[in-house]
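[1] pasting the sequence and the predicted coordinates here, then a few questions.
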Amino acid sequence: MDNIAYTLRLLAAERSASQQIRDRIELVWTGPEVTGSQSRDTSVVVRELFSKAKKTVLISSFAIDKGEKAKKLFHVLAERMDANPELYVQMFLNIQRPHHSEVAESVLLREFAHTFRRDIWTGERLPEVFYDSRSLAVDVKQKSSLHAKCIVVDEESVLITSANFTEAAQERNIEAGVLLTDSATAQALRLQFDSLVSHKILRPIPGI
């Protein structure tokens, strides 16, 4: 009987641990929903993450909307920044060189900074925005893209997703991701970006 009781206690502990892990991981989805789906909507999760941010937000995206679509995506975070002077926001964005263009990198960065302030961000306080200088290389053999799509909030919550910061990706496309409540993962992901910044692989965009 003692062995049976011990085994039952082990099984109960294992199930409890498994449930705790499941509780920290949620499926995040954009696209058609089917009966029995247990996923959460991407745009809802993003707004929730922005609205609860207290100290830090890290955003990485390959593509980003402009105009009213962008302002709709970011207005919650922009308002949060203006209301909370302690909130620090970093954005890591891909900047593409136009096809066959050999325009100086400084010109492309100046144009992007102007577009960001005019057509993307609505708040008074601006986030710190970074880019991968390799994405602006003239030589296609050296060119690369900043393709990661993720959000890290307060080094506690992490959204890793296929969805860019575009209306289509967050509301219409078929996109999949996971929301993790795990400080170790959040800190590790932030460290990845911080290390690239410290090694000047990711650089701040002047004028933002």
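    That came through fine.

[2] rest of the way, CA atoms for contacts and neighbours
    OK.

[3] quick one: the top helix by length along the chain to chain centroid distance?
    The longest helix of the chain (DSSP state H) is helix 2-23. Between the centre of helix 2-23 and the centre of its chain there are 35 Å (Cα atoms, centre = their mean, to the nearest Å).

[4] over to stretch 149-157?
    Using Cα atoms, centre = their mean, the offset of stretch 149-157 from its chain centre is 7 Å.

[5] please compare the first structure with the one that follows:
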Amino acid sequence: MYSKDLLNQISAIANEVPLHLIKLLAANVEGMTVDNWFYARNQVVQSMPQPNLRAQVGQLLDTWHRENPTLTPQSLALALLAAAQTADQRRRSQSTSLVWTGPTSQGPALRRTDQALLQVINTARQYLLVVSFAVYKIANIRTALVKAAERGVTIKICVEAPEPSEGKMTYDTIKALGKSISKHATVYIWPKDKRPQTDDGKYGSFHVKCAVADEELLFISSANLTEYALTLNMELGVLIKGGPQPRNVTAHFSRLMEDGVLVPVEE
């Protein structure tokens, strides 16, 4: 039975350290002679170029020596290489692209904001999270959301509500989304009693704008779900496919919902 600490440390190094350094580490580990442990350990640690990496490698070697001493140097080296190769392939599979609304330039062509958001919505097959400060005049987005619901996608939408403590909104966000959306999606707000407050009584604002499909495709933008933001304003964002970020954002908002920081509202 291998130590959980050892496995976690191998995984951490694989995810945080460049592949060429892990190859160097694995080669040095594979050549270790454990008869003189402290000398061999010091040689491997000192082969690493940065102090923080030397400390991390030292901790890994100590955990190996203490908790799994029967594991051969060759086996540990292979585990490091396998984990690093997997992490490197995952990083390479991730792609990012800039998204823009506004005047064009002579520079590289950028994706349009509405195109990127529609891609996220249309990609979703199981779960869709949409987060925005403001929502109005979004006919094409609303149509895409309806189609997602018809595909059986679970849709959760988080929006700002200026008067959440009374269950009201100064403009009707549910109406802006449309009955077809509110019927198929769960809409969440950040209640006033859950928000930080300054000494003079001002509350924090729900100013996030993002969308995530199936924990695989993440769109982060300065743009709200409004006609002007998607077509007229200057807005900048990034579209991220693959990697840990889409999953991490989904998990973060799920925890906020589970903890009651974000609460569902009735129409």
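    Perfect, thanks for sending it. These numbers come from a predicted model, not from an experiment.

[6] quick TM-score on the pair, please.
    For this chain pair, the superposition-based TM-score is 0.74 by TM-score structural alignment, normalised by the length of structure 1; 178 aligned residues with a Cα RMSD of 3.0 Å.

[7] nearest spatial neighbour of Glu156 of structure 1, chain-adjacent residues omitted?
    Take Glu156 of structure 1 and drop its neighbours on the chain: the residue closest to it by Cα to Cα, 6 or more residues apart in numbering is Ser183, 4.3 Å away.

[8] contacting residues around the one you found?
    By Cα atoms under 8 Å, 6 or more residues apart in numbering, the contact list for Ser183 of structure 1 reads Glu155, Glu156, Ser157.

[9] my read: the first one touches Ala186, true?
    It stands for Glu155 of structure 1. Yes: in this structure, Glu155 of structure 1 is within contact of Ala186 by Cα atoms under 8 Å, at 4.9 Å.

[10] coming back round to it: show me which of the contacts of Ser183 of structure 1 are buried.
    Burial by neighbour count, 16 or more other Cα atoms under 10 Å: within the contacts of Ser183 of structure 1 this picks out Glu155, Ser157.

[11] what ranges does the stretch 101-250 of structure 2 have for its helices?
    Secondary structure of the stretch 101-250 of structure 2 by DSSP state H, counting those that start in this stretch: the helices cover 113-123, 139-150, 173-177, 179-184, 227-231, 244-258.

[12] mind putting the ones you listed into CSV with distance to Leu80 of structure 2?
    Shown next, in CSV, are the helices of the stretch 101-250 of structure 2 (distance: least, Cα to Cα, whole Å):
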stretch, distance to Leu80 of structure 2
helix 113-123, 35
helix 139-150, 41
helix 173-177, 49
helix 179-184, 46
helix 227-231, 45
helix 244-258, 20
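
[13] with respect to Ala12 of structure 2, which of the ones you listed lies nearest?
    Evaluated over the helices of the stretch 101-250 of structure 2, closeness to Ala12 of structure 2 peaks at helix 244-258, with 13.6 Å, by Cα to Cα.

[14] the helix or strand that the closest one is followed by corresponds to what range in structure 1?
    Counting by DSSP states H and E, the next helix or strand C-terminal to helix 244-258 of structure 2 is strand 263-264. Strand 263-264 of structure 2 corresponds to residues 203-204 in structure 1, going by TM-score structural alignment.

[15] about what we covered before: looking at the helices of the stretch 101-250 of structure 2, which is buried most?
    Mean neighbours per residue, mean count of other Cα atoms under 10 Å, is largest over the helices of the stretch 101-250 of structure 2 for helix 113-123, with a mean of 21.
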